[in-house]
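Peer 1: Sequence below, structure please.
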Amino acid sequence: MWQVGKVIDRTDWNERLFSLKIAVDIGPYLAGQFIKLAMSLQDKRVARAYSIINPPGSDYIEVLAVTVPDGQLSPALHLLQPGDVIDVSVPATGFLTLNELPQGEIQGRHLWLLATGTAVGPFLAILDTAEPWQRFEKIVLVYGARRADELAYFAKLQALAMQRPQFRFLPAITREEHPGMLHCRIPDGLASGSIERHAGISIAAADSQIMLCGNPGMIRDSISILTDRGLRKNLRRAPGQITTEKYW
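Peer 2: Okay, the predicted model is just below:
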């Protein structure tokens, strides 16, 4: 089912990376879920999935996107301005949500959020809700990108780290070195231990939940490292410590 949404604001993080705020009623949803955006292009309806960045309770949705030169939808999205309309799927869906994690004693004390690129979106929504701060003693967001200017919402995340003593924000970039940021791929930072050293806590099956969202290579390599250390995938029939969502 589709609703017509109206673009009410946009933010350009660099020449390719941008956010759109879209006024639309999609009904109730959970932080971490996604919708599809669709446009009619050359007499063909083209739809793609985008995570909702803002928490439930708003009268709009916000999405983070990057334009791909040969992409079917993203170049057209990149041209949208306030006042333009776009189709939005309802209801929201997806399982990268806190209610999918184990609860009680098997939950553990620490929540690790590992993301690359625009896949930070679900975690931005989750961090904007009360639940993670009530359930976990420590929360670590590792946000991977190629360059520093590809870290959308960087100032917001820095401010959150200042406001929340239990939160640690670790940007990790690969194509340049930048003061205060890790210079590595997320799997390499896990393998070397540098991510844990900068976070000030260790990853262990007894006290950690790991949520991963991003490119398949990051997820594959990170899972291999984590499972070698005794963590296992989280399934409803067999609770574990690793919950994932591939972003393409």
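Peer 1: can we go C-alpha only for contacts and neighbour counts from here?
Peer 2: Fine.
Peer 1: What's the first helix or strand after the strand ranked longest in the chain?
Peer 2: If you go by DSSP state E, the chain has its longest strand at strand 2-12. Note on strand 2-12: by DSSP states H and E, the next helix or strand toward the C-terminus is strand 17-23.
Peer 1: Mind listing what's buried along the helix or strand just after that following strand?
Peer 2: Using DSSP H and E, the next helix or strand after strand 17-23 towards the C-terminus is strand 34-41. For strand 34-41, the neighbour count (16 or more other Cα atoms under 10 Å) marks 34-39 as buried.
Peer 1: which of those residues lies closest to I186?
Peer 2: F34 (23.5 Å; Cα to Cα).
Peer 1: and the gap between that closest one and S222?
Peer 2: 23 Å (Cα to Cα, to the nearest Å).
Peer 1: need the strands for this protein, in chain order.
Peer 2: 2-12, 17-23, 34-41, 44-51, 60-66, 85-89, 110-116, 138-145, 167-173, 208-214, 242-246.
Peer 1: would you list these in TSV and tack on distance to F123?
Peer 2: Shown next, in TSV, are the strands of the chain (distance: least, Cα to Cα, whole Å):
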stretch	distance to F123
strand 2-12	19
strand 17-23	15
strand 34-41	12
strand 44-51	9
strand 60-66	12
strand 85-89	21
strand 110-116	7
strand 138-145	8
strand 167-173	12
strand 208-214	9
strand 242-246	11
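Peer 1: Figure out which of those strands is closest to S194.
Peer 2: strand 167-173 (10.6 Å).
Peer 1: residue at max distance from the center of this structure?
Peer 2: No residue in the chain sits farther from the centre than D43, which is 32.1 Å out by Cα atoms, centre = their mean.
Peer 1: To compare against the first, here's the next sequence to fold:
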Amino acid sequence: MANWLSAKVTQVKWWNDKLFSLVVHADIAPFTAGQYTKLALEVDGERVARAYSFVNPPSSDDLEFYLIKVDDGALSEALANLQPGDEVRIAEQSTGFFTLDEVPSSEQVYMLSTGTAIGPFLSILQQPHIWQKFTHVVLVHCVREQQDLSYQALVKQLQQQYPQLHYVPVVTRENVDGMLSERIPRLIKSGRLFDHVQLSASPDVAQFMICGNPEMVKDTSACLQELGYTRNRRRTPGQITVEQYW
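Peer 2: From the prediction side, this is the model:
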């Protein structure tokens, strides 16, 4: 059973009419970048809880979560109505294995995300460890419309701080100058992703972390396996590490 704590809302940042970030303060146990916790509220007399990844690094006093407001969503609508000063329940202990400790060192790492699943990658990228472990870090964020590319200021700050960061925004339902527009598996299969960042990937130099909707995770994993990459497991290290985001 989770040990629940009270978290005070300090900020609600709306990126557009559906996407928002919730910032809270709570004295939770230490966590590792890439992990997730649970948030909960009383909805119609019942406690409703869902898992959310941290956007902030473990060193931050703020706990930040990147959410999408789902119409008739059991919890997301209630979370979207929160205001600074309100309280939400948060699990004291975090969990999850989508962390750098589980990924073998390599020359390149590709962080492949859709929608709000960019969150755990932003947490990882704000930690010094990743910049010592990989020479090239490629952050791919695939969304439907350009307005869904949140956290642009943070990404630019990271690019200025760490020149080895390659940021690849992908917009699938609009044509935007300078941006790729196909789904991630197709970009990998055609080689366009690697051409775009001017890198040559192969199993002996590249790792892939995949986080997003189940269809993207499944299709991207299958595409990579066709190209000779294997799932990463503790007993048999490979090149593909995945996290289903719902």
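Peer 1: now the buried residues of strand 34-41 of the first structure in TSV, with distance to N215 of the first structure?
Peer 2: As requested, the buried residues of strand 34-41 of the first structure are arranged in TSV below (distance: Cα to Cα, whole Å):
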residue	distance to N215 of the first structure
F34	16
I35	19
K36	19
L37	20
A38	22
M39	25
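Peer 1: State the number of residues packed around the counterpart of Q33 of the first structure in the second structure.
Peer 2: Using TM-score structural alignment as the criterion, the counterpart of Q33 of the first structure in the second structure is Q35. Q35 of the second structure: 21 surrounding residues under other Cα atoms under 10 Å.
Peer 1: surely Q35 of the second structure meets T95?
Peer 2: Yes. Using Cα atoms under 8 Å, Q35 of the second structure makes contact with T95 at a distance of 5.5 Å.
Peer 1: OK, contacts around S59 of the second structure?
Peer 2: With Cα atoms under 8 Å, 6 or more residues apart in numbering as the criterion, no residue contacts S59 of the second structure.
Peer 1: related to what we said a few turns ago, contacts only, for the aligned partner of the residue farthest from the centre of the first structure in the second structure.
Peer 2: Under the alignment by TM-score structural alignment, D43 of the first structure pairs with G45 in the second structure. Neighbour list for G45 of the second structure: empty [criterion: Cα under 8 Å, 6+ apart].
Peer 1: From P91 of the first structure, how far off is the aligned residue in the first structure for L199 of the second structure?
Peer 2: In the first structure, L199 of the second structure lines up with I201, judged by TM-score structural alignment. Look at I201 of the first structure and P91 of the first structure: by Cα to Cα, they are 38 Å apart.
Peer 1: Have a look at those two and say which one is more surrounded.
Peer 2: Legend: neighbour count by other Cα under 10 Å for I201 of the first structure and P91, higher for P91 (17 against 14).
Peer 1: Now do the contacts for the aligned residue in the second structure for that one.
Peer 2: The alignment partner of P91 of the first structure in the second structure, by TM-score structural alignment, is Q93. Residues near Q93 of the second structure by Cα under 8 Å, 6+ apart: 2-3, 28-31, 37.
Peer 1: Let's see that with 10 Å instead.
Peer 2: Applying Cα atoms under 10 Å, 6 or more residues apart in numbering, we find Q93 of the second structure in contact with 2-5, 28-31, 36-38.
Peer 1: what about the first structure, which of these hold up?
Peer 2: With both residues aligned by TM-score structural alignment, their matches' Cα atoms under 10 Å, the contacts of the contacts of Q93 of the second structure that the first structure also has are 3-5, 28-31, 36-38.
Peer 1: Have a look at how far, on average, the longest helix along the second structure is from the first structure.
Peer 2: Taking DSSP state H as the criterion, the second structure has its longest helix at helix 214-226. Compared with the first structure after fitting, helix 214-226 of the second structure deviates on average by 0.8 Å (mean Cα distance after the TM-score superposition for the first structure).
Peer 1: Pull up the aligned stretch in the first structure for that helix.
Peer 2: Against the first structure, helix 214-226 of the second structure falls on residues 216-228 (TM-score structural alignment).
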